[in-house]
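Peer 1: Sharing a model prediction with you, sequence too.
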Amino acid sequence: MRSSRQFMGVLALLTVVLALAGCAIQPGNVEPTLAPAADVSGLAQDMQGMMAGMQGMMQNLQGTPMSPEVMAQMQGMMAGMQGMMGDLQNVPMSPEMMQQMQGMMGNMQGMMAQMHATGTPMPMPGMGMMMGNAPQVPAGLAYSEGQAIRFIHTEASDPDIAQRLSDMMGSPVLVVPSLAEVPASALAPVYVFTNGVAGMGPLGFQPDVFPFPPGAAEYTPLRTLHLVTWTDPAAAVELKSAADVQAAIAAGQLTEEVPGVVVNMPFVAWAGGNR
């Protein structure tokens, strides 16, 4: 994925967060006369510091290719800011604080407009609704053939899994029970870790591992969940290819369970390509 698109994606996501903040702090939504700014001063300072750091990073990253790992770290920072914004929404703010936050939002929107004038695309979640286009689904980080990739969850056959994925991604994953009836010839596995190395996987451990990326004859977006568990969690290492996972299973280092759950998980960015 081109660095300019990644840069604009980070900027677009941050602008969405700030836009939400702007809605929350409009004078009609709060009572300025309450103005207990001390209640939120710590959060505001933290958020301002994070925003300043993010602005500096984005300026330094212009023209520099970014890996999916870097993008994941930046998305994590933005998720932290969004959490702070959620904390601030129900707390009365002083008019001065509202002006500061609105000013930051205006600055970021101005930066986005300046970049948008160059014709750089902005294919990031949430922007579709702001710009009048179809919204996109947040992408998750995983591994395939030793490379970091990006994918999305759109539907799942199991309601519990659908809810877990919805909560994790902040985007609805629809329940479609008939996915479990899809013929095996149209399915491929995805390895989901239930313990071991902590990370961005749906169960709190390392990212998922996919065999058969786009370009492979066996590629399909429909994946059966294969839950893999380290027999000795202390010996766990991060695995990045299906071959490594299968070798660990064969060696007895991992156990494997197939609960019969199917999830629609199309790739959106992979080694050598993106949508």
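Peer 2: All right, it came through fine.

Peer 1: hey, let's count contacts and neighbours off CA atoms from now on
Peer 2: Will do.

Peer 1: Which parts of the stretch 1-150 of the chain are strands?
Peer 2: 140-144, 147-151 (DSSP state E, counting those that start in this stretch).

Peer 1: another one to put next to it:
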Amino acid sequence: MQHYTGSTVTGTSLKLSSASVPAKIPLHFGFFNGSPVYYIVTDTNDKKSANVISEKQKWKVGNAPTLSNLPKGSLGKVYFFHNGITGNGTDGFQNDVFSNTPVQKDQYIPLRTIIDVTWNISKVPEILYSEKKILDTNMTGKVRLTNTNIIMNMPQIMWPGGQMSVREDKDLEQKPFEGGQILDINTNNMTVTFVAHRGWGPDGRTIYYIITDATTEGPAKMMGVTNTPSLISLSPAFIDLYHFTNGLKGPGPFGF
């Protein structure tokens, strides 16, 4: 999500117009162990999937080929249905099914490999609400599972027994990095409104980014995002984000 608004430097202060802005993102509905999960899709390593989902949800999904470098064994799983009962799943059939949620703290990770589920000919489709149900149905020969090389970033917003924090203070000029990164969750209109923070991309152009997870409990609690220690195992494949701890005053997380 990119938008240029300009910046000026005055003395030792850096003044940014629209340093933090609301970003309304489409919500999706899935299942975990028979209970609802609401999530967003932000990035994928597969260009075709990025284009298809972007068109379907009318909000751009980033094409991130470097996700292919992540070790598959450290990622979560999500099951997409390619036929069967028509519904609101990513591929137009039943809703997607997740292998875990943030409640499973040592297992949860928003980055997931896609497993395709296909009902075999002559088998009567039914809604499969959990990973266990999918695996059991596969064992009986009713469906077949296909591992793919597609990886998606699918942060969960609401899950059985929890959700990301919603900010009480809606003033984005005051401590936008604290107290929650979500302004509103609307399950009727299927949208979630994040605080989008302004920064600069590698080419120096203005970008806005959202924060959904943090690897350690302290920063996660301070920002009101999901504590996801499992992300630490993927750190060698991540790209650095630079935060300034002194220098020109500005809207960064440390006040610079």
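Peer 2: Nice, thanks for sending it over. Computed from a prediction, not measured in an experiment: that's the story for all the values here.

Peer 1: what about the strands of the stretch 1-150 of structure 1, which gets the closest to Lys240 of structure 1?
Peer 2: strand 140-144 (5.2 Å; Cα to Cα).

Peer 1: packing partners for the closest one?
Peer 2: Helices and strands touching strand 140-144 of structure 1, by 3 or more Cα pairs under 8 Å, 6 or more residues apart in numbering; DSSP states H and E, are helix 68-89, strand 147-151, strand 208-210.

Peer 1: Let me see the ranges of the helices in structure 1.
Peer 2: 3-24, 41-61, 68-89, 95-116, 127-131, 159-169, 242-250 (DSSP state H).

Peer 1: about what we covered before: what's the most buried one of the helices and strands packed on strand 140-144 of structure 1?
Peer 2: Across those, averaging neighbours per residue (mean count of other Cα atoms under 10 Å) puts strand 208-210 on top, at a mean of 27.

Peer 1: which bit of structure 1 covers stretch 78-85 of structure 2?
Peer 2: Taken onto structure 1 by TM-score structural alignment, stretch 78-85 of structure 2 occupies residues 190-197 there.

Peer 1: now the matching stretch, how far from the chain's geometric center?
Peer 2: Averaged C-alpha coordinates place stretch 190-197 of structure 1 at 18 Å from its chain's average position (Cα atoms, centre = their mean, to the nearest Å).

Peer 1: and that stretch, which residues are buried?
Peer 2: 190-197 (16 or more other Cα atoms under 10 Å).

Peer 1: contacts for that stretch?
Peer 2: With Cα atoms under 8 Å, 6 or more residues apart in numbering as the test, stretch 190-197 of structure 1 has contacts from 201-211, 223-230, 233-238, 242, 245.

Peer 1: Just give the closest residue to the counterpart of Leu67 of structure 2 in structure 1, not the sequence neighbours.
Peer 2: Counting by TM-score structural alignment, Leu67 of structure 2 corresponds to Leu179 in structure 1. Nearest non-adjacent residue to Leu179 of structure 1, counting by Cα to Cα, 6 or more residues apart in numbering: Ser157, 5.3 Å away.

Peer 1: and the aligned residue in structure 2 for that neighbour, what does it touch?
Peer 2: By TM-score structural alignment, Ser157 of structure 1 lines up with Asn45 in structure 2. By Cα under 8 Å, 6+ apart, the contact list for Asn45 of structure 2 reads 63-68, 150-152.

Peer 1: Ignoring the adjacent residues along the chain, who's closest to the most centrally placed residue in structure 2?
Peer 2: Central residue of structure 2 (Cα atoms, centre = their mean): Pro155, 2.9 Å from the mean position. Closest residue to Pro155 of structure 2 apart from its sequence neighbours, by Cα to Cα, 6+ apart: Pro110 at 4.6 Å.

Peer 1: doesn't Pro102 make contact with the one you found?
Peer 2: No: using Cα atoms under 8 Å, Pro110 of structure 2 is not in contact with Pro102, being 9.1 Å away.

Peer 1: just to revisit the earlier point, give the contact list for the match of Leu67 of structure 2.
Peer 2: 156-157, 262-263.

Peer 1: Next: His153 of structure 1.
Peer 2: Residues near His153 of structure 1 by Cα under 8 Å, 6+ apart: 137, 139, 165, 173, 263-266.

Peer 1: cutoff 6 Å now
Peer 2: Neighbour list for His153 of structure 1: 264-265 [criterion: Cα atoms under 6 Å, 6 or more residues apart in numbering].

Peer 1: Check the spacing between it and Arg223 of structure 1 real quick.
Peer 2: Plainly put, His153 of structure 1 is 10 Å away from Arg223 of structure 1 if you go by Cα to Cα, to the nearest Å.

Peer 1: Ok, Ala156 of structure 1 next?
Peer 2: 9 Å.

Peer 1: anything in contact with each of these two?
Peer 2: Both Ala156 of structure 1 and Arg223 are in contact with 262-263, where contact means Cα under 6 Å, 6+ apart.
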